[in-house]
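Engineer: Build me a model:
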Amino acid sequence: VKGAIFHQGYNNAFDGSQGAEMYADIFPAMISAWRTAFGDPELPFGILSLCTDGYPQTRDNYCEKMFNAGIEIRAAQYQTFLKLYQGGDKHVGFVSTYDLRRRWYHPQLKLPAGERIARWALATQYGFERQVEWKPPMLLGMEAADGRLVLRLDTDVNDPQDGAIEGFAIAGSDRKFHPATVTWAQKGRDNRGRVQYDRKQLVLTSPMVPEPIHFRYAWGRNPLANLQATGNKDLPFATQKSDDWRMEEVPLGVLEGDATLPISRGDRNKIVQALREQDRQRRITEAKLLIDELEAN
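Structural biologist: Prediction:
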């Protein structure tokens, strides 16, 4: 056996935070067990992230669509890769599939997903490391200051269509996430006075979140997200978050006291209604800001 390519997780996405936490514990142990079973402690193991499902996340339903255990499974898959890779395992790979969008839970866009993981295999197992790039952009650090979050990445990033960067949500201590406006950090001006940007640093802000402390990215089962490494390399930034809040605890205060897991259908409905109200309040605020801007001009 030359190696393994792994795409799985749908049936694990029905148990809320409990299931996701168990998945995060078991997945790295499973990789180790497979390597033991095949008698190869360095068996190459490539991970394809859990694919999309359901209606797409939009600006209108943004917060509501953040409540889904499948997102937690996808994040656990990336964190498993990250811990192994950063721990020195050079025989593990990862590619995202969340941007290969279909409503159905089974991946219908198989060819581009296969090409992504094939690049990992070609670069790491077949001697094409100089010709082929496979590693996703990685977060190096985060700083919260002056009403914004600044993220440092290990490579230049952008929207491959040269549009606005979408997919980041930020929250303060109330755990109310809202979609963030994303810009590159300014690093000075050239000799013509034009602003120069550091495309490895992203600045996240939102009028709904005056003091952000955490971010989430591609946090939807069928997420609104488009960040990739620059250069048309087809390397998406992976689903991830900086907080350790359980999905049943976001936003803060919807369920009284500590949530008993798994939560009831009634408690799920309470959270969904609270998230819908967040979306409604944000749309109202954005409309008012737009009206004020138009009147000022």
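Engineer: can we go C-alpha only for contacts and neighbour counts from here?
Structural biologist: OK.
Engineer: host element of residue 199?
Structural biologist: Secondary structure from DSSP states H and E places residue 199 in strand 195-205.
Engineer: list the helices and strands that strand packs on?
Structural biologist: The contact analysis (3 or more C-alpha pairs under 8 Å, 6 or more residues apart in numbering; DSSP states H and E) places strand 195-205 against strand 148-153, strand 157-158, strand 168-171, strand 181-189.
Engineer: And those: which comes nearest residue 53?
Structural biologist: The closest of the helices and strands packed on strand 195-205 to residue 53 is strand 168-171. By C-alpha to C-alpha, the value is 19.1 Å.
Engineer: Next, the buried residues of that closest one.
Structural biologist: Using 16 or more other C-alpha atoms under 10 Å as the test for burial, strand 168-171 gives 168-171.
Engineer: With distance to residue 64 added, can I get the helices and strands packed on strand 195-205 in CSV?
Structural biologist: What follows is the helices and strands packed on strand 195-205, written out as CSV (distance: least, C-alpha to C-alpha, whole Å):
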stretch, distance to residue 64
strand 148-153, 23
strand 157-158, 26
strand 168-171, 12
strand 181-189, 19
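Engineer: Looking at the ones you listed, which one is packed in the most?
Structural biologist: Each of the helices and strands packed on strand 195-205 was scored by mean neighbour count; the highest is strand 168-171, a mean of 26, by mean count of other C-alpha atoms under 10 Å.
Engineer: can you list contacts of the helix or strand following that one?
Structural biologist: Next in sequence after strand 168-171, counting helices and strands by DSSP H and E, comes strand 178-179. Strand 178-179 is contacted from outside by 59, 62-63, 167-171, 206, 208-209, 282, using C-alpha atoms under 8 Å, 6 or more residues apart in numbering.
Engineer: ditto for stretch 55-70
Structural biologist: Contact with stretch 55-70 is made by 9-10, 12-17, 20, 50, 103, 177-179, 219-224, 247, 272, 275-276, 278-280, 283, as judged by C-alpha under 8 Å, 6+ apart.
Engineer: want to put them side by side, so please do this one too:
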Amino acid sequence: MESLVPRHKFKEHPQAAEYLAWVEKRQAEFDWDEALQKAVEKWEKTLSSQRKKSVAEDKLPPKPTRENLRSWNVPGRSPSDAASCYNGMFGVFKGLNVKGVAFHQGFNNAMMNTSCKPKFYRILMKLMVDGWREDFNDPQLPVAIIGLCAGGKAQTRLNFEELGFSTAAYIRESQRLGLTDSKDTANTAFIPSYDQKIPQLHTKKKKELGLRSARWALKTVYGMEDIVWDTANLLSATPENGKILLTFDKPVLPDDFGSELEGFSIAEESGSHYLAHAVHVQVKAKNERNKQILVSSPLVKEPVSVRYAWARSPMGNLKVNGIPWQPLHSFRTDDIDFTPEVTHQDPDGKNKNSEAIKALKTQAADALKVRNEKGE
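Structural biologist: Sure, this is the predicted structure:
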């Protein structure tokens, strides 16, 4: 995400400015000769190894030079550094007329290491959208963010709690909230993609996600009222007799129109989330049906929070009005931090992040053990 924000926008937020200062410091201190020497030493080892395997000479890698040194290894040129991709992508179209933007990203920022900083990602999301709107001289430029796609092992009842600790879920939340921070719901949309499950770095189901984006654009940007597109939002989460009552602004139903609601977890003050049972609240008024859900678990006596579709490749089968291309976005009602979110210049940042991640992974694994022991 850092690479897609216009460079001047980093100065508009203290945390973004701190990050930019870190990038510029690395640029100033970068030693080309030292970096090239390390690259040559690595190349020589690779060359020796491949020659022992009788690799043809014309198939051997070229010797590193200052000109061909991988950009990943050069501060300021890395595809992960400030504005580095923006300059060759969005920046070249600056000043042109565009109707809108549909954008999909998130994998690199969801890696389970120091690159995963959900709160910082949320800041960058708003700066990026604001910057694009300035570029195209359109303060209401329509922008759709296609949420981070599914990947890795699928969440099931057998691994539910363990996979419920997910960097990807936090990044999806930051994508949605960062877009909300623009305070322009009429011209922005968050389009969930977690239900399209073919695990891959880049989503395999581009056609399906393209159609979702097209429905949003045709209805909201081009004014085609007969196109079906909608989203739903959680209005409230209220503890009620050992359960939590969720109220939505639109009907949400399983995508097969069945009765089993999947993908919910519930927790007490400890923050350990367990697989939850969820049912629709039965009401007489037709226009209020399927807008309320009761969530509970025998393992959670005094619940305080609920999560839904909270994993990299999550369970979660609810759709707005039950329509397949309108998934209910993942959400949580707690405010538990992912990690302390160290600054980029903190020399002990990696260790702090590593310890925090380890603790959360252990908590999730322990919750799964408890549920298995209780036979739930």
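Engineer: Which of the contacts of strand 178-179 of structure 1 lies at the shortest distance from residue 231 of structure 1?
Structural biologist: Within the contacts of strand 178-179 of structure 1, the smallest distance to residue 231 of structure 1 is 19.3 Å, found for residue 167 (C-alpha to C-alpha).
Engineer: dump the residue contacts of that closest one.
Structural biologist: Shown here is residue 167 of structure 1, whose contacts under the criterion C-alpha under 8 Å, 6+ apart are 179-180, 217-219, 223-227.
Engineer: Could you check how many residues crowd around residue 301 of structure 2?
Structural biologist: Residue 301 of structure 2 is flanked by 13 other residues according to other C-alpha atoms under 10 Å.
Engineer: Next, work out how far apart residue 221 of structure 2 and residue 235 of structure 2 are.
Structural biologist: For residue 221 of structure 2, the distance to residue 235 of structure 2 (C-alpha to C-alpha, to the nearest Å) stands at 26 Å.
Engineer: So which of those two has more stuff around it?
Structural biologist: Between residue 221 of structure 2 and residue 235, counted using other C-alpha under 10 Å, the more crowded position is residue 221 (18 against 12).
Engineer: which position in structure 1 aligns with the more buried one?
Structural biologist: Aligned by TM-score structural alignment, residue 221 of structure 2 pairs with residue 125 of structure 1.
Engineer: ranking the contacts of residue 167 of structure 1 by neighbours, who comes first?
Structural biologist: Counting neighbours by other C-alpha under 10 Å, the top entry in the contacts of residue 167 of structure 1 is residue 219, with 30 neighbours.
Engineer: corresponding residue for it in structure 2?
Structural biologist: In structure 2, residue 219 of structure 1 lines up with residue 310, judged by TM-score structural alignment.
Engineer: tell me the contacts of that match?
Structural biologist: Per C-alpha under 8 Å, 6+ apart, neighbours of residue 310 of structure 2: 164-166, 169, 263, 330-332.
Engineer: still on that earlier bit, indicate which one of the helices and strands packed on strand 195-205 of structure 1 is closest to residue 265 of structure 1.
Structural biologist: For residue 265 of structure 1, the closest of these is strand 168-171, at 25.4 Å, according to C-alpha to C-alpha.
Engineer: could you pull out the helices for structure 1?
Structural biologist: Under the criterion DSSP state H, structure 1 contains helices at 16-37, 69-86, 110-125, 265-296.
Engineer: Report the mean deviation for the shortest one after fitting onto structure 2.
Structural biologist: Superposed on structure 2, helix 110-125 of structure 1 shows a mean distance to its aligned partners of 0.7 Å (mean C-alpha distance after the TM-score superposition for structure 1).
Engineer: Counting by contacts, list what that helix packs against.
Structural biologist: Right, helix 110-125 of structure 1 is packed against strand 45-48, strand 92-95 by 3+ C-alpha pairs under 8 Å, 6+ apart.
Engineer: picking that back up, reformat the contacts of residue 310 of structure 2 as CSV; add distance to residue 176 of structure 2.
Structural biologist: Formatted as CSV, those follow (distance: C-alpha to C-alpha, whole Å):
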residue, distance to residue 176 of structure 2
164, 19
165, 19
166, 16
169, 11
263, 19
330, 10
331, 10
332, 12
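Engineer: and these, which of them are in strands?
Structural biologist: If you go by DSSP state E, those have 331-332 in strands.
Engineer: Identify, from the contacts of residue 310 of structure 2, the entry nearest to residue 50 of structure 2.
Structural biologist: Minimum distance to residue 50 of structure 2 across these is 38.4 Å, recorded for residue 166 (C-alpha to C-alpha).
Engineer: Count the neighbours of the residue mapped onto residue 61 of structure 1 from structure 2 for me.
Structural biologist: Mapped onto structure 2 by TM-score structural alignment, residue 61 of structure 1 lines up with residue 159. Neighbour count for residue 159 of structure 2, taken as other C-alpha under 10 Å: 16.
Engineer: so of the helices and strands packed on helix 110-125 of structure 1, which one's packed in deepest?
Structural biologist: Most buried among those, counting by mean count of other C-alpha under 10 Å: strand 92-95, with a mean of 26.
Engineer: what does it contact?
Structural biologist: 44-49, 78, 81, 84-85, 116-117, 120, 134-136, 235-236, 238.
Engineer: and with 7 Å instead?
Structural biologist: Applying C-alpha atoms under 7 Å, 6 or more residues apart in numbering, the external contacts of strand 92-95 of structure 1 come out as 44-49, 81, 85, 116-117, 120.
Engineer: how about the residues you listed, which pair is most distant?
Structural biologist: Maximum distance among the contacts of strand 92-95 of structure 1 (C-alpha to C-alpha): 17.6 Å, for 85 and 116.
Engineer: More neighbours: those two, which one.
Structural biologist: Per other C-alpha under 10 Å, whichever of residue 85 of structure 1 and residue 116 has more neighbours is residue 116, with 21 against 15.
Engineer: any idea what that one aligns with in structure 2?
Structural biologist: By TM-score structural alignment, residue 116 of structure 1 lines up with residue 212 in structure 2.
Engineer: Spit out the contact partners of its match.
Structural biologist: Going by C-alpha under 7 Å, 6+ apart, residue 212 of structure 2 touches residue 325.
Engineer: If we use 10 Å, what do you get?
Structural biologist: Contact analysis of residue 212 of structure 2 by C-alpha atoms under 10 Å, 6 or more residues apart in numbering lists 146, 191-193, 206, 228-229, 324-326.
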